[in-house]
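Visitor: next comes the sequence, and after it the predicted model I'd like to discuss.
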Amino acid sequence: MKDVILKAEHISKQYRLGTVGTGTISHDLNRWWHRVRGKEDPYLKIGDVNDRSKKGNSDYVWALHDISFEVERGEVLGIIGKNGAGKSTLLKILSRVTAPTTGSIKTRGRIASLLEVGTGFHPEMTGRENIYLNGSILGMTKKEITSKIDEIIAFSGCERYIDTPVKRYSSGMTVRLAFAVAAHLEPEILVVDEVLAVGDAEFQKKAIGKMQDIAKGEGRTVLFVSHNMAAVKSLCTKGIVMEHGRVVFEGNVDDCIDEYLRESQQNATRQWDKDHPGSEFFRLHKAEVLNQNQETSLNHMISSSVLVRFTYEVLKDEQQFTHGFNLFNNQGVHILSSHDTKSDTLQEPVSKGIYTKTIEIPGNLLAEGGYTCSFAIMRYSPFHVEFHEMEVVGFNIIDEMGDNTARGNYSGRFPGLVRPLLKWEKI
């Protein structure tokens, strides 16, 4: 039998652009008059989809539209989507910060939220005083907070400044303390937005470990929003993908990430005829991913080499520089960097003109999945980056079985960031 702890039923949220609230007094009176007569809100049938890239035809916009899902006790739900998809609005409704226009939320237990840096903190109060304030907001008694305050302070790493007003904290210190309070006051449901991105790497690792303990060890529920797919994958058990205020996919976390990244996948070729990315002496004309036959290709078998070619123009004579290349997987993990240390342009100044550079990524190096490439131009003496363009082009590595791959004939899931074909020798 399902142990559902949170259920969202047909949640929608409508805003009126350019105003505070949902509309004018006349609109509110019109709504009230329809409600008195037992009729539907007249403004529910108007409004545009929440697509920030397009100009709408109405002053009303649906930040969320007809969202339904349920979460069982002990599950970690990852909510992913592009900026403006409605993720934060959904969390604010789940946390009762704002009310839905239509639909209902049913929960069993206390909800603790981390939505924005400093939410629920008073800047003039000390860190210690804010722990009691925030804990009280979350429904804890003073005795309960006191019993855990030493543990909260130790976890936050802000012990030296705990009796200093929060207005003097950095954003990282604030989010450390806020997370420590929310995580240690034993809510049945913990709601975490992208705020952990403010913390440093050490704190993010500790926070994710704590959320895993909350869900797996203590059987409580976590709702987690992040653009870091590695964090989502390591923490979440299931997920939903949002787009333009709607849920477009729901399933296990691996399938959700694949669905999200399929929409975000870069093209295998890009060309600029105007508005070239560049600097004072350099501009990028074209970037493309090629297979071994020198053909543009998005998909590459795991045992095959991948060629990434950049065509650029030098705008001034007597320029001395070198090239840089970075590769990221679809979870945003930086897989490798390479500097063109043997470049002719580094050894001798070059003249104006069109040049090309090709990088070969050997087969049996990358694991299956999607990748994006960045391209950089650096100068030495002293070293500095003249130009760096992220996500220029992308490609997919497709897995295969056989003796010429590390997988061999094994058909199960093969973990790891890279998949080199290593030599095994008998001694």
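Guide: Cool, the structure landed.
Visitor: from here on, just use CA atoms for contacts and neighbour counts.
Guide: Will do.
Visitor: helices of the stretch 251-400 of the chain, start to end?
Guide: 253-264, 344-347 (DSSP state H, counting those that start in this stretch).
Visitor: of these, flag the one that's most buried.
Guide: Ranked by mean neighbour count under mean count of other CA atoms under 10 Å, the helices of the stretch 251-400 of the chain are led by helix 253-264, which reaches a mean of 17.
Visitor: what lies in contact with that helix?
Guide: Residues outside helix 253-264 that contact it (CA atoms under 8 Å, 6 or more residues apart in numbering) are 78, 80-81, 229, 232-233, 236-241, 249-250, 330.
Visitor: keep only those of the residues you listed that are in strands.
Guide: 78, 80-81, 238-241, 249-250 (DSSP state E).
Visitor: could you tell me the end-to-end distance of stretch 96-115?
Guide: Start and end residues of stretch 96-115 are separated by 12 Å (CA to CA, to the nearest Å).
Visitor: list the buried residues of that stretch.
Guide: 99-105, 107, 111-115 (16 or more other CA atoms under 10 Å).
Visitor: one more structure, for comparison:
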Amino acid sequence: MKDIILKAENISKQYRLGQVGTGTLSHDLNRWWHQIRGKENPYLKIGETNDRSKKGSSDYVWALQDISFELKKGDVLAIIGKNGAGKSTLLKILSKVTGPTFGSIKSRGRIASLLEVGTGFNGEMTGRENIYLNGAILGMTKKEISSKIDEIIEFSGCERYIDTPVKRYSSGMTVRLAFAVAAFLEPEILVIDEVLAVGDAEFQKKAIGKMQDISKGEGRTVLFVSHNMAAVKSLCNRGIVLEHGKVVFEGEVDDCIDEYLKSGNTNAHKKWDINEQQPADFIRLLEAKVIDVDDRVTFNHLIVNDIKIEFTYEILKDNQMFTHGLNLFNTQGVHILSSHDKDSESLEKPLKIGVHKKTITLPGKILAEGTYSCSFAIMRYSPFVVELHEMEVVGFNILEIKSDKTMRGDYSGRFPGLIRPLLKWE
């Protein structure tokens, strides 16, 4: 327990919808009446899940519900989820910008937060003055700040403007300086929201490298919110997935990324609406499905088994010469492979008007465990033209039996790499 540096227990946050001030006096009086009689706040028992896409019947919503987790010194926790899932609300509560409706947070040491561009900066003060201001807020002495100020300025890349008021900074310059202050003034816990997306590619690389140094080299704890799954994967060792204010998954960061991304539109079966507008006038996509070794439509497949992907389409016009293409992507958007049907009959002679099928077989023991999505293309040659290219048509999940000692030995973690072929060693 002595290694636990941050502990969140049953954190919940309720908000009231509507215009500020409308009807609040009656609600405040009702809360007060319950309080003096020693009863619970009546509005804690009402409220709906925070699903912003649906119209509800209650004026109260739960932005967060019963969030609990523990962090050890040196942990880097990813908090991932869709927009509106409650990520920023959770970070604001952990940073003590706002309080929870109920629940408790216990922490040891200083917490530095980078929640929005320029958080805690005074626009009328210079960059140098803001460094001292933020350091003082974090509890640093002037001597401690002065010993770090040259490193902060150099890292931020704002040396030429450091004695200029911050209100004249661009958003990128502001976030560079804000991150440098938060990272170099040595908080025990560093809380970072999506703000790094404001910076350019070079600064994002520097920032992620610095966070890795903070966590691994200096043993400090980082909480990181980002929609950039590559950054999350390279930086974090653990993660939680939020959905509508609730934790739906917690575990290793790779598993969290898979859980988050496979909760989107990817599934093993898709049917196109007959009235749906399609890109090419000579062909209509009808159906796509992922099939296992028992000819069932299945999302989950064992790593040793073949997988079939079947596309059904209808030819609408005579004399069409074309071929087919498949692209495969992992959850980070990495393009794993492309395959074109170079032996297609439709390259030699046109297919008849009517319904046709094409099936691609992905051999077992080649793809690494994880979640994948497929795109489907129709192309012409001489000259080469892509007539249609449908992204994320269907998807599937590769699983490995972790008790299989023949492939894994005693190793129970996740293997690195994009593919897992069983190569011959001599």
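Guide: All right, it came through fine. None of the values given here were measured: they were computed from a predicted structure.
Visitor: if we can go back for a sec, relative to residue 142 of structure 1, which of the ones in strands among the contacts of helix 253-264 of structure 1 is nearest.
Guide: Comparing those against residue 142 of structure 1 with CA to CA picks out residue 78 as the nearest, at 32.3 Å.
Visitor: what's near enough to touch that closest one?
Guide: 223-226, 232, 236-240, 253.
Visitor: what sits closest to residue 212 of structure 1 if chain neighbours are left out?
Guide: Spatial nearest neighbour of residue 212 of structure 1, chain neighbours left out: residue 235 (6.3 Å); criterion: CA to CA, 6 or more residues apart in numbering.
Visitor: residue 281 of structure 1 now?
Guide: Closest residue in space to residue 281 of structure 1, ignoring its immediate chain neighbours: residue 315 at 4.7 Å, by CA to CA, 6+ apart.
Visitor: okay, now the one you found: neighbour count?
Guide: 16 (other CA atoms under 10 Å).
Visitor: just residue 396 of structure 1 next, same as before
Guide: 24.
Visitor: same check on residue 230 of structure 1?
Guide: Neighbour number of residue 230 of structure 1 under other CA under 10 Å is 15.
Visitor: just checking, residue 89 of structure 2 touches residue 63?
Guide: Yes. Residue 89 of structure 2 is within contact range of residue 63, at 7.3 Å (criterion: CA atoms under 8 Å).
Visitor: so the two - more neighbours on which side?
Guide: Using other CA under 10 Å as the criterion, residue 89 of structure 2 and residue 63 rank with residue 63 on top: 25 against 20.
Visitor: that older thread, so which of the buried residues of stretch 96-115 of structure 1 comes closest to residue 180 of structure 1?
Guide: residue 114 (10.3 Å).
Visitor: what about the nearest residue to the closest one once chain neighbours are set aside, neighbour count?
Guide: Among residues not flanking residue 114 of structure 1 along the chain, residue 192 sits closest, at 4.8 Å (CA to CA, 6+ apart). Look at residue 192 of structure 1: counted by other CA under 10 Å, it has 23 neighbours.
Visitor: before we move on, the earlier item: among the helices of the stretch 251-400 of structure 1, which is nearest residue 73 of structure 1?
Guide: So among the helices of the stretch 251-400 of structure 1, helix 253-264 is nearest, using CA to CA, at 16.7 Å.
Visitor: returning to that earlier point: let's have the helices of the stretch 251-400 of structure 1 in JSON lines, adding distance to residue 414 of structure 1.
Guide: Compiled in JSON lines, the helices of the stretch 251-400 of structure 1 are given as follows (distance: least, CA to CA, whole Å):
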{"stretch": "helix 253-264", "distance to residue 414 of structure 1": "13"}
{"stretch": "helix 344-347", "distance to residue 414 of structure 1": "40"}
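Visitor: and of those helices, who's closest to residue 382 of structure 1?
Guide: helix 344-347 (13.1 Å).
Visitor: number of residues surrounding residue 418 of structure 2?
Guide: So residue 418 of structure 2, with other CA under 10 Å, has 15 neighbours.
Visitor: please report how far residue 1 of structure 1 lies from residue 73 of structure 1.
Guide: Counting by CA to CA, the gap from residue 1 of structure 1 to residue 73 of structure 1 is 12 Å.
Visitor: same check, this time on residue 195 of structure 1
Guide: From residue 195 of structure 1 to residue 73 of structure 1 the distance is 23 Å (CA to CA).
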